[in-house]
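> Next one to model:
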Amino acid sequence: MTFDDLSPDQIRALIEEQAAAYDALRSAGLTLDLTRGKPAPAQLDLSAELLALPGDDFRAADGTDTRNYGGLNGLVELREIFAELLHVPVDQLLAEGNASLELMHDTIVFSMLLGTPDSPRPWAQEDEVVFICPVPGYDRHFALTQKYGIRMVSVEMREDGPDMAAVRELVQDPKVKGMWIVPTYSNPSGAVVSEAVAAELAAMETAAPDFRILWDNAYAVHHLTDERTKSADILGLCAASGHPNRALMYASTSKITFAGAGVAFLASSQENLDWYLANIGKRTIGPDKLNQLRHARYLRDAEGVLALMDKHRQILAPKFDAVLEILESRLGGHDVATWSVPKGGYFINLDVVEGTAARVVQLAKEAGIALTPAGSSFPYGKDPLDRNIRLAPSFPTIEELRAAMEGVATCVLLAAAEKSLG
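Below you'll find the predicted structure:
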């Protein structure tokens, strides 16, 4: 029965019922955290063998002594594995440090200070720089662009990618220099950019000659079902459309092996890679090749990565199932929320009654359940409808997760009932 079917007295009775449930929740003394998409300890344990590698044999396949300086491009044996997984040519893929966020940060900073290969001047010398931000989206993307004074404009992230009518209109402004996008199992909605939308992004005419798509393929192999969704070939599409420098693709092993000790990748045109390498060559003499070597030996090949990700799925999928089960059983009959059912990635996107997301998060916090702040999935942390909440099921145990989600459901119902009575 939806709230529209209830009389004011019935809604008041529901508030009393949920308030009692909430008081019990607060009395339980919970300390549960659903804020960030961190791998659980059991997932990190899957790669324990890495800690014993590379052993006494520290030479790469080409004879490189990985203990020494050099090798800005990264080890070819590791690049070959991930070139196959990311569907890019080996020569267009770099293997670097432990975090793809570092590579994205470098891209932004180098563009601001020096300009891109296609820029008439450094971005910092422009009157204004604007980025398109599909929403809901990744809060760290938005924090990075905000840090460097780039104005953000939101467009809707649909099931097959960003609202292209809005994107096409925005790129007619020469101030619009780029856009963020998580193309496969988008953070937080789980959306997947279709080949058709990717082709349109690659081919569209833009007023800025140095327009860039920052294609953060963080979840390319992070499947939650037997279906292994393939990411669109953005580099090939851009090259075929006459815009070879438009896209820069980022990925990492952060949620494949060790989140704090992985390897990050950058794929793009040769001109973009030459630009990037020339710039990072001033701040480093080379990445951690010992870490790259141990990853190459542990993972072995693309199939080795996929086999490892199947083990991750066995840990993660039941957690996602538990969240979806509780959302459906507690909220499905009340028409107070909708949620994504992702086939991969690390998040579930929850939309509650308009104007209540911040209240839900506050109620949850007071009951000992930490949620990502309402609005985090939008630029400047401001959700204009105050309805979006990102759920991160990966880190808690399934028992903790069930307790947390029962509590979240109570908070959603209580906030919705309060709102309905004004």
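> contacts, neighbours, all on C-alpha from now
Fine.
> Next, the buried residues of stretch 233-242.
233, 234, 235, 236, 237, 238, 239 (16 or more other Cα atoms under 10 Å).
> I have a second one here; can you model it like the first so I can compare?
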Amino acid sequence: MKPYKEMSKEELASEIELLRKQYKKYQGMELNLNMARGKPCQEQLDLSMGLMDALTSDADLTCEDGTDCRNYGVLTGIHEAKVLIGDMMENNPDDIIIYGNSSLNVMYDTISRAYSHGIMGNTPWCKLDKVKWLCPVPGYDRHFGITEYFGFEMIPVPMSPTGPDMDMIENLVANDDSIKGIWCVPKYSNPQGYSYSDDTVRRFARLKPAAKDFRIFWDNAYGIHHLYDDKQDYLIEILAECKRAGNPDLVYKFASTSKITFPGSGIAAMATSPNNMKDILETMKHQTIGHDKVNQLRHVRFFRDIHGMVEHMRKQADIIRPKFEAVEQILDEELSGLEIGTWTMPRGGYFISFDALDGCAKEIVGKCKKAGVQMTGAGATWPYGKDPHDSNIRIAPTYPPIDDLKTAAKLFTLCVKLVSANKIYSEMQ
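Here you go, the predicted structure:
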């Protein structure tokens, strides 16, 4: 089929009439499908059921150094867990703090500490007239929710397949000391599935921020979440690169097992410089005597080492890869050549990013909802939930069963066609 914009008014009117009839059929199916969030499906969660057997009531809960995991202590986490997560994050165990179940909570806590008490003796952010934050877009809505909650002014930075616009970032941080940080999902980014190029990572490590307390919040949420064995994105390790660049304290690097084992019962971690760690522990020692060491030990006993974790993720990929490919195939079959949308084809992570014609995203998502398919709200991938182009839509293929997913993807493409055709037709009037 030729592009909608090249159709005559009569051809487009006929196409719209056909699309409306197809849409009414979907409405009559009384669908109730959810593609709103990037959640693991039941089959993925079932892969981790061995966690429940890794420790039993007669198990030895003593660590290699003699720590009894049932008791108080070990503020930064047990050594075995640091080794396991260190291998996952590509960092030295000595540079890692093991936290509770949520890396998002660690990020919130890190900003809250800087807000109330400052970073390394710098003025607490709550005492400043203004705090600004850089936000690569489209990006992760929960990141933006944290900085919005604290009242920061969020500055959108355009993303590309090699990462965020580094010219813009370098210029902004060098000339404005009220810019205190940037959100980054550097590998298989949310939602586009892009991974930062070597040049992008090196330029991040060599930033010269005007603010001494500027920090890169490096959320490596999808570090080992590959979809393919033979097509995997590679990322330069940021802490080592910062150290080489003479900027060892520039980064807080976050990760968790949330989409590896059980999202509500995993372990989260931060890797950072010794100076940053000392600063963090000064506050952390007043917050807790230690996180859940039994859960840390359970993960170590379940995976044994990084090789066990990598094999576990291969099994996860076997479950979700067909879902990504099914959505990509339907998008291609239904929309290619119409020139009404573009989409990413990631090699890992949890999302596909779709860009509709400007001014169409909210209406597309709304039409999907009316026909029984819930998607991430249009605008969610921008600060304050306001996409100035009203074009970006995040597709989350992992959670629904594949047959339901195919139905939802076909309805989605139908809604894209109907909304786009109506827009183009109205512009012809």
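> Report the TM-score for the pair.
Once superposed, the chains reach a TM-score of 0.98 (TM-score structural alignment, normalised by the length of structure 1), with 421 aligned residues with a Cα RMSD of 0.9 Å.
> In helices only, show me the buried residues of stretch 233-242 of structure 1.
Secondary structure assignment (DSSP state H) places 234, 235, 236, 237, 238, 239 from the buried residues of stretch 233-242 of structure 1 within helices.
> ok, those vs residue 312 of structure 1, which is closest?
Nearest to residue 312 of structure 1, judged by Cα to Cα, of these is residue 234 at 26.6 Å.
> That closest one corresponds to which position in structure 2?
Using TM-score structural alignment, the partner of residue 234 of structure 1 in structure 2 is residue 238.
> Am I right that its match is in contact with residue 200?
No: counting by Cα atoms under 8 Å, residue 238 of structure 2 stays clear of residue 200, with 10.4 Å between them.
> Contact partners for the equivalent of residue 223 of structure 1 over in structure 2?
Residue 223 of structure 1 maps onto residue 226 in structure 2 when the alignment is built from TM-score structural alignment. Applying Cα atoms under 8 Å, 6 or more residues apart in numbering, we find residue 226 of structure 2 in contact with 232, 233, 313, 314, 317, 347, 348, 349.
> let's go with 6 Å and repeat that
Applying Cα atoms under 6 Å, 6 or more residues apart in numbering, we find residue 226 of structure 2 in contact with residue 348.
> That one and residue 162 of structure 2: what is the separation?
To residue 162 of structure 2, residue 226 of structure 2 is 18 Å away according to Cα to Cα, to the nearest Å.
> Which other helices and strands does the lengthiest strand in structure 1 contact?
Criterion DSSP state E: the longest strand present in structure 1 is strand 151-158. Judged by 3 or more Cα pairs under 6 Å, 6 or more residues apart in numbering; DSSP states H and E, the packing partners of strand 151-158 of structure 1 are strand 130-135.
> can you name the residues of structure 2 that the next helix or strand after the strand it packs on overlays?
Per DSSP states H and E, strand 130-135 of structure 1 leads on to helix 139-147 as the next helix or strand towards the C-terminus. Counting by TM-score structural alignment, helix 139-147 of structure 1 lines up with residues 141-149 of structure 2.
> Flag every buried residue along that stretch.
Quick answer for stretch 141-149 of structure 2 (16+ other Cα under 10 Å): 141, 143, 144, 145, 146, 147.
> Go through the residues you listed and name the one nearest residue 73 of structure 2.
For the buried residues of stretch 141-149 of structure 2, the minimum distance to residue 73 of structure 2 (Cα to Cα) is 29.5 Å, reached by residue 146.
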